[in-house]
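Colleague: Give me coordinates for this.
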Amino acid sequence: MNTPLIIALDFARKLEVFKFLEHFQGEKLFLKVGMELFYQEGPAIIYELKEKEHRIFLDLKLHDIPNTVKSAMKGLARLGCDLVNVHAAGGKEMMMAALEGLEAGTISGNNRPACIAVTQLTSTSEEQMKKEQLIGVSLEESVLHYASLAKESGLEGVVCSTHEAAMIRKSVGGSFCIVTPGIRLIEDDIQDQKRVSTPEFARKNGATAIVVGRSITRSKEPFESYQTIKKQWEGVLV
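Modeller: Model (predicted):
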C-alpha cells in the first residue's frame, strides 16, 4: 500500500465532501468512506471519487454469517475500491468467505480490493473489552489473536491501534498490512478515541498506513494540516 496517509471523510453528505476536497486541487488522495457517508450517498459517492483518481478505503466493517458477507463483498467488489474491511470477531470462515466474494465480484482486468480485519476498535479500552465483551485476556492478546486469525484466513492485514502495531509486526511478519486509525497531532483533542497516537509514533511502531480524520477535516487549513501530518508520517522534519 506504499505507506499511505488515508483521510477519513467524516461527512454525511456529498456536498460537504466535495467542498472539503476543494482544498486539495490536483492532489490524488487515499480517502476513507465510512458508514455515515456511504449509507447516505450510496455507491454513487465511490464512483465519483474514483473518477477523480482517488484511492478508496471503504470502511463498512462487515460482520455477519459467512454467506451474507460473501454476497455483500461480491457486490462491493464491483465498486472498484482499493481497500475494504471486516470484523475479525466474525471468525476465520467469515473472513475467508469475504475473500471469495471479492474474487467473484472483481471485474475482469481489475485488481481485487485488499481486505483487512478490524481487531479491537480504538475507542475500546481493556476494561470495557473485559466487562462488555467478556474477553478474559489482555487487550494486546486479543488484538494479536485476531491479527493471527486474519493472516491465517488470507487477509492482507488488520486495523488496530498504533499501540499494538509493533507487537503485530513482530509476530505476524513484515509484509502484513497494519492500518492504524486514531491518529492525532499532539495539540489535538482525542475526542471519542481512547488509544490514540501521533503520526511519528505510528511510523516508528511499524504501521503500514495511518487514518486521519478530524485533525484534517475539521482543521481551519485542511491542506496545511494534511501536509504537516504527511511530513511527520514520512519522517520529514517540520
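Colleague: Every contact and neighbour count from this point should use C-alpha atoms.
Modeller: OK.
Colleague: any idea which strand is longest in this structure?
Modeller: strand 55-62 (DSSP state E).
Colleague: Does that strand pack against any helices or strands, and if so which?
Modeller: Strand 55-62 sits against strand 30-34, helix 43-51, strand 83-87, with contacts defined as 3 or more Cα pairs under 8 Å, 6 or more residues apart in numbering; DSSP states H and E.
Colleague: what does the longest one rub up against?
Modeller: Think helix 43-51. Lys14, Val33, Phe38, Arg55, Ile56, Leu79, Gly80, Cys81 (Cα atoms under 8 Å, 6 or more residues apart in numbering).
Colleague: Repeat that for the last one.
Modeller: In this structure, residues lying in contact with strand 83-87 by Cα under 8 Å, 6+ apart are 56-63, 95, 98, 113-119.
Colleague: Kindly recompute the last result at 7 Å.
Modeller: Contacting residues not belonging to strand 83-87 are listed as 56-63, 113-119 [Cα atoms under 7 Å, 6 or more residues apart in numbering].
Colleague: now the first one
Modeller: Counting contacts by Cα under 7 Å, 6+ apart, the residues outside strand 30-34 that touch it are 4-9, 54-60.
Colleague: Can you point out the buried residues in the helix or strand encompassing Ser225?
Modeller: Following DSSP states H and E, the helix or strand that holds Ser225 is helix 222-234. Buried residues in helix 222-234, counted by 16 or more other Cα atoms under 10 Å: Pro222, Phe223, Ser225, Tyr226, Thr228, Ile229, Lys230, Gln232, Trp233.
Colleague: So what's the gap between that helix and the chain middle?
Modeller: Remark: helix 222-234 is offset 18 Å from the chain centroid, using Cα atoms, centre = their mean, to the nearest Å.
Colleague: Give me the contact list for that helix.
Modeller: Taking Cα under 7 Å, 6+ apart as the rule, helix 222-234 contacts Leu5, His23, Phe24, Pro199, Glu200, Arg203, Ile216, Ser219, Leu237, Val238.
Colleague: For PyMOL, what selects the buried ones among those?
Modeller: In PyMOL, this line selects whichever of these come out buried by 16+ other Cα under 10 Å:
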select buried, resi 5+199+200+203+216
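Colleague: Export the contacts of helix 222-234 as TSV, with columns for secondary structure and distance to Ala166.
Modeller: Converted to TSV, the contacts of helix 222-234 look like this (DSSP: H, G, I helix; E, B strand; the rest coil; distance: Cα to Cα, whole Å):
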residue	secondary structure	distance to Ala166
Leu5	strand	18
His23	helix	34
Phe24	helix	32
Pro199	helix	14
Glu200	helix	13
Arg203	helix	10
Ile216	helix	25
Ser219	coil	29
Leu237	coil	23
Val238	coil	24
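Colleague: please give me the structure for this one as well, since I'd like to look at both together:
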Amino acid sequence: MSEMLIVALDFPTADQALHFIEPLSPDDCILKVGLQLYVASGPQFVKRLVDSGFKVFLDLKFHDIPNTVAGACQSAADLGVWMMNVHAGGGPVMLDAAAKSLASYEKPPILIAVTVLTSMNQAQLGATGVSTSPEAQVKRLAALTAEQGLDGVVCSAQESAMLREQQGQDFVLVTPGIRPLGSEQGDQQRIMTPQDAKQAGSSYIVVGRPITAATNPLAVIKSINDSLR
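Modeller: Now for the predicted structure:
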C-alpha cells in the first residue's frame, strides 16, 4: 500500500481521468484533482473517486475573503475529500477561518496551505514584489500556517528539511515538483527525486506527467512505491 505517493490527475476531461484510473486501486496511490479537471468535471467527479475508495487531495488552492474560503472548505469536506489546500498568502484571518470551518467535522480533511509555487524561482517571486528568497518566503508562510492551526503546507522538497527542523515531525509537508530519475523537468523549477524527497522529510510526494504520460503508468507507480519503501 502506498502511503506517500499522490498522483496528479492533470487531465482535461473526466473521461480521460477515469480511463487512466481504471487499472488502479486505492492501494496504489492517492489521487489529486486540480483546477482544470475540477472545472471540467465538477464535484460529482470528486465524489465518484471518494465513493470508489480513493483518498482524494482536492488541490484548488482557495484564496479569497475569509468567509468565502471557509464556505469553500466546508463544501470540499462535505464531498469526503482526504486533503484540501488554501493559499498561505491569504493571510492569518483567512487561514484561521479555513481551519475553524472544519472544526465541527468528526474526521476533518487534512488542511494545508500553499507557500510558494514550485514553478516559481527567485526572479518570478521578485516580480510579485517579494524581495526575499523563495526559501525565506516559504519559511515565513509555513510559520504563519502553523500559527493558525493548519496541518501543514505545500512546498518544494528542497525546503522539506528546513521546514521539518522548524515545525517538527507532525507538520504535514506535501511536495510537488517530484521527478523520478530520467524524467523531464517540465515547468517545475525546484525539483527532487522521490527517494531524496522522502529523505529530506516530505510527508507526501506529488507526481504528475512522469506517471500520467507514461506508456505503462502502473509500472511507474510500482517503481516509485518500491523506491519509497
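Colleague: TM-score for this pair?
Modeller: Once superposed, the chains reach a TM-score of 0.95 (TM-score structural alignment, normalised by the length of the second structure), with 228 aligned residues with a Cα RMSD of 1.4 Å.
Colleague: now the strands for the second structure?
Modeller: 5-8, 30-33, 56-62, 83-87, 110-114, 152-154, 172-175, 204-207.
Colleague: Which positions within the third one qualify as buried?
Modeller: Neighbour-count burial for strand 56-62 of the second structure flags Val56, Phe57, Leu58, Asp59, Leu60, Lys61, Phe62 (criterion: 16+ other Cα under 10 Å).
Colleague: Throw the residues you listed into CSV and include distance to Leu181 of the second structure, thanks.
Modeller: Converted to CSV, those look like this (distance: Cα to Cα, whole Å):
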residue, distance to Leu181 of the second structure
Val56, 26
Phe57, 25
Leu58, 27
Asp59, 25
Leu60, 28
Lys61, 28
Phe62, 32
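Colleague: of all those residues, which two lie farthest apart?
Modeller: Val56 and Phe62 (16.2 Å; Cα to Cα).
Colleague: Where in the first structure does stretch 179-192 of the second structure align, residue-wise?
Modeller: Matched against the first structure by TM-score structural alignment, stretch 179-192 of the second structure falls on residues 184-197.
Colleague: whoops, I mixed them up, stretch 129-147 of the second structure
Modeller: Using TM-score structural alignment, stretch 129-147 of the second structure pairs with 134-152 in the first structure.
Colleague: Report the contact partners of the nearest residue to Pro180 of the second structure once chain neighbours are set aside.
Modeller: Using Cα to Cα, 6 or more residues apart in numbering and skipping the chain neighbours, the partner closest in space to Pro180 of the second structure is Thr193 (5.0 Å). The contact partners of Thr193 of the second structure, by Cα under 7 Å, 6+ apart, come to Ile178, Arg179, Pro180, Leu181.
Colleague: For Met129 of the first structure, the count of nearby residues, please.
Modeller: Neighbours of Met129 of the first structure under the rule other Cα atoms under 10 Å: 18.
Colleague: hang on, isn't it packed against Ser138?
Modeller: No. The pair Met129 of the first structure / Ser138 is not scored as a contact, 8.8 Å apart, by Cα atoms under 7 Å.
Colleague: Touching, Ser202 of the second structure and Val174? I think so.
Modeller: Yes. At 6.3 Å, Ser202 of the second structure counts as touching Val174 under the criterion of Cα under 7 Å.
Colleague: Which of those two has more residues huddled nearby?
Modeller: Taking neighbours as other Cα under 10 Å, Ser202 of the second structure and Val174 compare with Ser202 leading, 28 against 25.
Colleague: Grab the nearest non-local neighbour of the alignment partner in the first structure of the more buried one.
Modeller: Applying TM-score structural alignment, one finds that Ser202 of the second structure aligns to Ala207 in the first structure. Spatial nearest neighbour of Ala207 of the first structure, chain neighbours left out: Ile178 (5.1 Å); criterion: Cα to Cα, 6+ apart.
Colleague: For Ala117 of the first structure, see how far away that neighbour is.
Modeller: 10 Å (Cα to Cα, to the nearest Å).
Colleague: what is in contact with the two at once?
Modeller: In contact with both Ile178 of the first structure and Ala117: Gly157, Val158, Val159, using Cα under 7 Å, 6+ apart.
Colleague: how about the last one, what does it touch?
Modeller: When contacts are counted by Cα under 7 Å, 6+ apart, Val159 of the first structure is found next to Ile116, Ala117, Val118, Thr119, Ile178, Val179, Thr180.
Colleague: Likewise for the first one?
Modeller: Taking Cα under 7 Å, 6+ apart, we find Gly157 of the first structure in contact with Ile116, Ala117, Ala150, Lys151, Phe176, Cys177, Ile178.
Colleague: same question, the second one
Modeller: Contacts of Val158 of the first structure were listed using Cα under 7 Å, 6+ apart, and they are Ile116, Ala117, Val118, Thr119, Ala147, Cys177, Ile178, Val179.
Colleague: Buried residues in stretch 180-195 of the second structure, which are they?
Modeller: Those would be Pro180, Gln185, Gln188, Arg190, Ile191, Met192, Thr193, Pro194, Gln195, for stretch 180-195 of the second structure by 16+ other Cα under 10 Å.
Colleague: repeat for stretch 35-51 of the first structure
Modeller: Met35, Glu36, Leu37, Phe38, Ile45, Ile46, Leu49, Lys50.
Colleague: what stretch of the second structure does it fall on?
Modeller: Going by TM-score structural alignment, stretch 35-51 of the first structure lines up with residues 35-51 of the second structure.
Colleague: mean per-residue distance, the matching stretch to the first structure?
Modeller: Its aligned residues in the first structure lie a mean 0.8 Å from stretch 35-51 of the second structure after superposition (mean Cα distance after the TM-score superposition for the first structure).
Colleague: Contacts only, for the aligned partner of Ala113 of the second structure in the first structure.
Modeller: Matched to the first structure by TM-score structural alignment, Ala113 of the second structure sits across from Ala117. Contacts for Ala117 of the first structure (Cα under 7 Å, 6+ apart) come out as Asn85, Val86, His87, Ala88, Ala150, Gly157, Val158, Val159.
Colleague: Make a markdown table from the contacts of Thr193 of the second structure and add distance to Ala70 of the second structure to it.
Modeller: As requested, the contacts of Thr193 of the second structure are exported to a markdown table (distance: Cα to Cα, whole Å):
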| residue | distance to Ala70 of the second structure |
| --- | --- |
| Ile178 | 30 |
| Arg179 | 33 |
| Pro180 | 36 |
| Leu181 | 39 |
